[in-house]
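Colleague: Take a look and give me a structure for this.
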Amino acid sequence: MLNRADALWRAATYVAVVLLHLDDNQLLTEPLQTDHVKPRSAGHWGTVPGTAWALAHTVLAAGELGPGRELVPVIGAGHAGVVQLAYAWLTGELAAVRPQYSRDATGLRWLARNFPDVDVLGSETHPLLPAGAAPGGCLGGALAFSHGMALDVPGRVVVPIVGDGECETPTTAASWLAARALQGSAVLPIVHVNGFRMGDRSLLGAMSDAELVAYAAGLGWRGRVVRVTSATVDEHQAFRDALAVSAHEVAEGSRTAVFLRCVKGWSGPEAVDGRQVLGTAAAHKTPLDGARGNEAQRGQLERWLASYQPAELFDHDGQPIGALAEALESAAWHCAAGPGLPTRERPKPVVLGSAARFGEAVGSVLRGHATAGDFRVFSPDELSSNRLGPLRGESWVSEVLAEEVLLGWLSGWISSGRRGVLVSYEAFAPLLTAGIVGHLKHRRLAEEKAFPSLNLLLTSYGWHNVFTHGDPSLATALLATEDPAVTVLVPADTQRTAAALDAALNSTGRVNVLVAGKYTELRLPLETAEEELARGLAIWPHLSDEEDPDLTIVVAGDLPAEAVTAAVPVLRDRLGCRIRVVGVLDLTVLGDPGRWPKGLTDVEVDHYLGERSAVLVVTLGHPAAVWGLLAGRLRLVDVLGWREPPGPMSQDALARELGLDTAGLLRVAGRLVTRPEAAR
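Modeller: From the prediction side, this is the model:
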């Protein structure tokens, strides 16, 4: 196996260097000439040798496991995409998704020429290729993601390759400790300690071996340090042994990590144009950026490529030979495309009107899905505060006070085809923005729409402590992406919350953000609830005049529903106008149907909002989010919603501050219906 591991490592590293530097002569069958070298090299080199090493040993070890057991590699650093592409070309997985990159000399030539702008694949880690399950755009999430992917899958050990720079991120730092809160999640991190992040020395890189082991131990992990400097047989053997022993320990329930200690950019140029590269931050990107026009650099590049002995790895047509062919035959690239668990029946739909209080209604939905199986709830330490305290202690509920870690767990969990939800406060959800946007980008590239949705249930809007616990920024940011997978659900009462949550948990291919109050006791008629679920909005007859309206009030959320319900009789009496009230469940219906799947057509706008009516939108969130959705489609409109208050105040005072009381609604509605254009 050691010869195979060395051949696989050399081949992947060689191909990565080729992708970074060569336009031609990719198999080095003749002396390197000027026109063989790219005019401008681009990409990241420093992480290549260590990542390629870790992957080579992991997939070869995976190939030796018996039935029912698997090692699943996960690349943490998006910059390691060049390594992923190299392995994908070597295994033929790249040709399976992009046939033009066949596993031969021609395919390698096209791949190298197109890198870094590889057709719809780019140069970062990609979900269509081996070891690319974790979103790579948001640094630091791979360890948490791997725990979610491994959770409740017997026989699976997930092996995230985590850079020492990643370990400085809050998400990774919290993930080590948070692992204590999970049972049944076998994860074996390989921490790639090459000593430097992009610009300077890494904090882990500055530690001694003893300090690394002590650091891991303090967080509840057993650490093994393996040093690799020149890919000797002894180094291969040491790493193989450490990986094998650690994988066995992890499979038996221990928390173990392997620290791969190496030099940044090892096996590459030591110095370029008199500047030290090896073992410095200068090795992070391509070190030979002038090899086309600089003869000395071109000679370095040729010697560098030749050091991997490509003639021992490939024949004249680029086909693997010898130990490399044996390695590719015996390696196993397990993925998380299915958890190996039986498909369960989905729970019966929610019966509207069966529960009035938030905790009872939402808890019933969550228990129903848990009973159906393959379901998890992830939450920070607020389940009791969110009226869901009876769920604490259930085997399918995990709590830890780190929202970014919870998002990683949920993302990894659903990547295996399971369903779940993250329950938190709306005020804390903006912490998740980068991770969710990365998830959206990753899913967009995956070309797979049938995976379960990423679901968030967010509460706390309207807390008495409104100054610190009022922030609807996540929904605003996600709507600004105009990603059609985004759904922002704002149910008007608890019954609608339960039904919307149930529908979200049964959905696929979406990011559902459901914002609901846990205190609301408003109970609205249910005659339009089914239409709200199906179409995203409905006219509320109990608050609306039958004739064409002069003023249409669009209600988006429970607090707006309470305020509008109280204000409509006063508005009708004071303004002497016909009023229609429209309840919106899915905010995206207000958007352009060319961008949003549920966006209202022009005909539907007239049907729901009226052909000549002034429109007042009352929302839980930022008015800017609604204005962005409307994008000038309505002639006479105003929006009331969240604005940052000047300081702490009572709920009644906040309502007055925001205009979400009867007097405020009357002022804005009066301006709308008395404008000259409203009479036309």
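Colleague: Please make it C-alpha for all contacts and neighbour counts, starting now.
Modeller: Noted.
Colleague: which residue packs closest to Ala361, ignoring adjacent ones?
Modeller: Ala355 (5.1 Å; C-alpha to C-alpha, 6 or more residues apart in numbering).
Colleague: And whatever helix or strand Leu20 lives in, what does it pack against?
Modeller: Leu20 is part of helix 2-21 when elements are defined by DSSP states H and E. For helix 2-21, the helices and strands in contact under the criterion 3 or more C-alpha pairs under 8 Å, 6 or more residues apart in numbering; DSSP states H and E are helix 48-62, helix 81-91, helix 105-114, helix 233-251, helix 295-306, helix 322-330.
Colleague: right, and those - which one's nearest Asn386?
Modeller: helix 233-251 (34.6 Å; C-alpha to C-alpha).
Colleague: and the angle for the helix holding Leu20 with helix 105-114?
Modeller: Put simply, helix 2-21 runs at 50 degrees to helix 105-114, going by axes from the mean of the first three to the mean of the last three C-alpha atoms, to 10 degrees.
Colleague: Next, the buried residues of helix 2-21.
Modeller: 2, 4-21 (16 or more other C-alpha atoms under 10 Å).
Colleague: Ok, stretch 655-674 next?
Modeller: Within stretch 655-674, judged by 16+ other C-alpha under 10 Å, the buried ones are 655, 657-662, 664-666, 669-670, 672-673.
Colleague: These in helices, which ones?
Modeller: The members of the buried residues of stretch 655-674 that map onto helices under DSSP state H are Ala655, Glu657, Leu658, Thr662, Gly664, Leu665, Leu666, Ala669, Gly670, Leu672, Val673.
Colleague: Here is a second sequence; please produce its structure as well for comparison:
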Amino acid sequence: MTISPIKPQTPASSTSNNWATVEESPLTPDELNKINAYWRAANYLSVGQIYLLDNPLLKEPLKLEHIKPRLLGHWGTTPGLNFIYAHLNRVIKRDDLDMIYIAGPGHGGPALVANVYLEGTYSEYYPDISQDEAGMKALFKQFSFPGGIPSHVAPETPGSIHEGGELGYALSHAYGAAFDNPDLIVACVVGDGEAETGALATAWHSNKFLNPIGDGAVLPILHLNGYKIANPTILARLTQHELESLFVGYGYKPYFVEGSDPETLHQYMAATVDRAIADIRSIQQQARTQGLQGRPCWPMIILRSPKGWTGPAEVDGKKTEGYWRSHQVPFSNMANNPNHIALLENWMKGYKPEELFDKNGTLIPELAELAPKGHRRMGDNPHANGGLLLKALKMPSFQNYAVEVPEPGTTIAQATKVMGEFLRDIIKLNSRSFRLFGPDETASNRLSAVFEESDRTWLAQMYPDDDHLSTDGRVMEVLSEHTCQGWLEGYLLTGRHGLFSCYEAFIHIIDSMFNQHAKWLKTTNDIIWRRPIASLTYLLTSHVWRQDHNGFSHQDPGFIDHVANKKAEVIRVYLPPDANTLLSVTDHCLRSCQYVNVIVAGKQPALQYLDMPSAIKHCTKGIGIWEWASSDRGAEPDLVMACAGDVPTMETLAAVDLLRQHFPELKVRVVNIVDLMKLQPESEHPHGLSDKDFDAIFTTDKPIIFAYHGYPWLIHRLTYRRTNHHNLHVRGYKEEGTTTTPFDMVVLNELDRFHLVMDAIDRVPQLGYAAAYIKQMLQDRLIEHQQYVRQHGDDLPEIRNWKWPYSSPANASNGESESHSSPSH
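Modeller: Predicted coordinates for the structure are as follows:
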């Protein structure tokens, strides 16, 4: 079969090439014609996915019944993505490169599906999408079709680690994938619309963290096609000098490729990719043989090509190619406009499919030969299915870091400081597969012990008095939550492990990134060839109840609510009340796969409640009656005092202490919740308690006072189906805060011990009218507190120094009830 040679065209613009353009022609005429034909094949398949339901090879005249009734997808960015893929295939095959492809314009889904189909990967993963006419028909039909695949580069697409449903994260994902992958090159296409996002703008600085000795390389390809959905893009309207200055300022060596003439652009792109790969190899070889000589200047490519390239120049007399009208579906309304059917047919036939596919619909051998083989295909690279490469962490025994707790509520320790010692040794044992990510808060969050083993990664300029900076640290800090999240996601998706530490209030910055990752995990659970990856674990500390010094702006526990909206199979939320429970929870989370784990724990000195054996039992169950704090053993409780979170736990225990002092005959049951999802029914969450077990713990008719770390309504949402929900009264954060004392924060939100006791008085009928005197006393104590903190700037001594009164006869053991053992881990 003869492949038509390229015919020279007039370039779209004649701007001077006085910037970094490689004007060389490395392709022979045969190579040029073949790579162009391969590109045509990918474009043909891409258009077919958007439009066709049948007649995939156009063997008969195109009719309305051959066209999808609902046209969905994005054409504008697709030909550029196909163009880049073809050129990367060339160097992968020639140089035996280990490379993956991240498509920032994720709505260019047709391009990536077309290319992994052409290289044979798609049919191997989906045998019903065969490499023949029937398979091509199935390929076309499934795209953006009920029961088929999404229009984005989704988890269903082999070779993808980046959904692209929301723009801004491609480059941080790419760098995360490259860390600790010394042989991997991550080609990352950044769309010019995506380049306008704040997350992407910050991610360019990731080159200051990439070590050419132990890490792989990222090749950013900024694809400027000029327009977003209906507007021009900023970077596409910059002058060449401005663009070059921008990226030189970022620390890159930019190469420019521009035009619309395929012959010229193929040659320039081939030469430029060759030069970029040579630069990468030179940087790595020098660093790996002679040592690191300063921060490298990594190459990048800036490709300018028309939006909707090779598509219809005009539709209904309006400019389409090279304009925003080609962004999605260039034309529709097929049923009412027969001219559009003819236009589509002419468009697709312009790619000359009869030269690209044989009569059976199979790509001709001389073109199929252009694709790499086996795992060198970007669609089949194991790094893009990270679970294939995942190895379990080597974990020290968390019990070795236990805080001694001889008596509950009397010992003081800092939970995250203890956790830092555990993380330090995890880093020591997993020096190339575990990293700690966070926005300049590792020390602030009391995890400083990790610096005994590893420094912060830093390849920018260093001064002699810098603190814990090195070129090969395991601690990744940059003051961009977006970049930290993207790095960690890329690291996990390519088969490694990590943890993200952040102030609780500011984790909201990555709300939508969490959304995308949670959706990815949910989807991949149903894709048989996707292997499980390590869980994404957040440590949220510097939390709402101890942000008294920073004030209202730093007080927000709402990320838990956001997480709880996602599918139960994916999310887990833990509120360990002390250091030993935090150790147990952390060990569990870092061993898990396919979850998003949220751990909320305080960093300030605080009371410790459970020794290590008790902590393990409590965390394994996720919820339990604290017998040592309760007084209802052998009888029905009059009141259930429940708590979740470290500060709510302390206030609950202090309230129980007051109840014992003033109402010694009252039978109180204390329930602590570590695993928040235990509150849901087992039908709603895998960790949920059965109704029988829930009723046994919380009773079916007794009042429940619940002190909760976050917004109270989440507890009601999780428990609204339970028998005793009508007796449940929840105290939590009610958006009251300021710069004040720790205890004043809980008072402002009425979560303090005095309000909890008053709630009990109001809800336990047998306390009778005599309780009015106690209630008045509690109100007086609140007034005294208010006056004291405003005069002295600190909490009352009896508040600051309160400990659990271990002299109480009810304190029989440093444990909890063993009667409810539904496993939480």
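Colleague: TM between them?
Modeller: Aligned and superposed, the two chains score 0.94 in TM-score terms (TM-score structural alignment, normalised by the length of the first structure); 673 aligned residues with a C-alpha RMSD of 2.2 Å.
Colleague: Next up, the contacts around Glu651 of the second structure.
Modeller: Contact analysis of Glu651 of the second structure by C-alpha atoms under 8 Å, 6 or more residues apart in numbering lists Ala707, Leu751, Asp752, Arg753.
Colleague: Please tabulate these in JSON lines, including the columns distance to Ser130 of the second structure.
Modeller: Listed next are those as JSON lines, based on distance: C-alpha to C-alpha, whole Å:
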{"residue": "Ala707", "distance to Ser130 of the second structure": "58"}
{"residue": "Leu751", "distance to Ser130 of the second structure": "62"}
{"residue": "Asp752", "distance to Ser130 of the second structure": "65"}
{"residue": "Arg753", "distance to Ser130 of the second structure": "67"}
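Colleague: Pull the contacting residues for the residue lying closest to Val233 of the first structure once chain neighbours are set aside.
Modeller: Once flanking residues are discounted, Val233 of the first structure sits nearest to Leu2: 6.9 Å by C-alpha to C-alpha, 6+ apart. Applying C-alpha under 8 Å, 6+ apart to Leu2 of the first structure gives the contacts Val233, His236, Gln237.
Colleague: Please list which of these are preserved in the second structure.
Modeller: On the basis of both residues aligned by TM-score structural alignment, their matches' C-alpha atoms under 8 Å, what survives of these in the second structure is His236, Gln237.
Colleague: out of the contacts of Leu2 of the first structure, who has the most neighbours?
Modeller: Each of these was scored for neighbours by other C-alpha atoms under 10 Å, and His236 scores highest at 21 neighbours.
Colleague: which position in the second structure aligns with it?
Modeller: In the second structure, the residue matched to His236 of the first structure (TM-score structural alignment) is His266.
Colleague: Same question for Ala210 of the first structure.
Modeller: Aligned by TM-score structural alignment, Ala210 of the first structure pairs with His241 of the second structure.
Colleague: my hunch is that its match is in a helix, does that hold up?
Modeller: Yes. Using DSSP: H, G, I helix; E, B strand; the rest coil, the secondary structure at His241 of the second structure is a helix.
Colleague: Let me know how buried it is, in neighbour terms.
Modeller: Neighbourhood size, His241 of the second structure [other C-alpha under 10 Å]: 10.
Colleague: How about Lys63 of the second structure?
Modeller: For Lys63 of the second structure, using other C-alpha under 10 Å, the count is 16.
Colleague: Looks like it contacts Ile341 (just checking).
Modeller: Yes. Contact criterion C-alpha atoms under 8 Å: Lys63 of the second structure and Ile341 qualify, at 7.0 Å.
Colleague: Please enumerate the shared neighbours of the two.
Modeller: Taking C-alpha under 8 Å, 6+ apart as the criterion, Lys63 of the second structure and Ile341 do not both touch any residue.
Colleague: In the second structure, what residue corresponds to Leu407 of the first structure?
Modeller: Match for Leu407 of the first structure (TM-score structural alignment): Gln485.
Colleague: helix or strand for that match, which one?
Modeller: helix 481-493.
Colleague: Stretch 36-48 of the first structure corresponds to what range in the second structure?
Modeller: The aligned range for stretch 36-48 of the first structure is 66-78, by TM-score structural alignment.
Colleague: Also stretch 156-165 of the first structure?
Modeller: So stretch 156-165 of the first structure is aligned with residues 184-193, judged by TM-score structural alignment.
Colleague: Likewise for stretch 140-147 of the first structure?
Modeller: With TM-score structural alignment as the criterion, stretch 140-147 of the first structure aligns to 168-175.
Colleague: ok, residues contacting the matching stretch?
Modeller: By C-alpha under 8 Å, 6+ apart, the surrounding residues in contact with stretch 168-175 of the second structure are 102-104, 162, 164, 186-190, 194-195, 197-200, 203-204, 206, 210, 217-218, 220, 482-484, 486-491.
Colleague: and if you look at stretch 604-621 of the first structure?
Modeller: Contacts for stretch 604-621 of the first structure (C-alpha under 8 Å, 6+ apart): 461, 472-473, 475-476, 490, 538-539, 548-560, 580, 582, 635-642, 660, 668-669, 672-673, 678, 680.
Colleague: how close does the residue nearest to Val233 of the first structure sit to Leu60 of the first structure?
Modeller: 10 Å (C-alpha to C-alpha, to the nearest Å).
Colleague: how much space between the counterpart of Asn25 of the first structure in the second structure and Asn337 of the second structure?
Modeller: Asn25 of the first structure maps onto Asn55 in the second structure, with residues paired by TM-score structural alignment. For Asn55 of the second structure, the distance to Asn337 of the second structure (C-alpha to C-alpha) stands at 20 Å.
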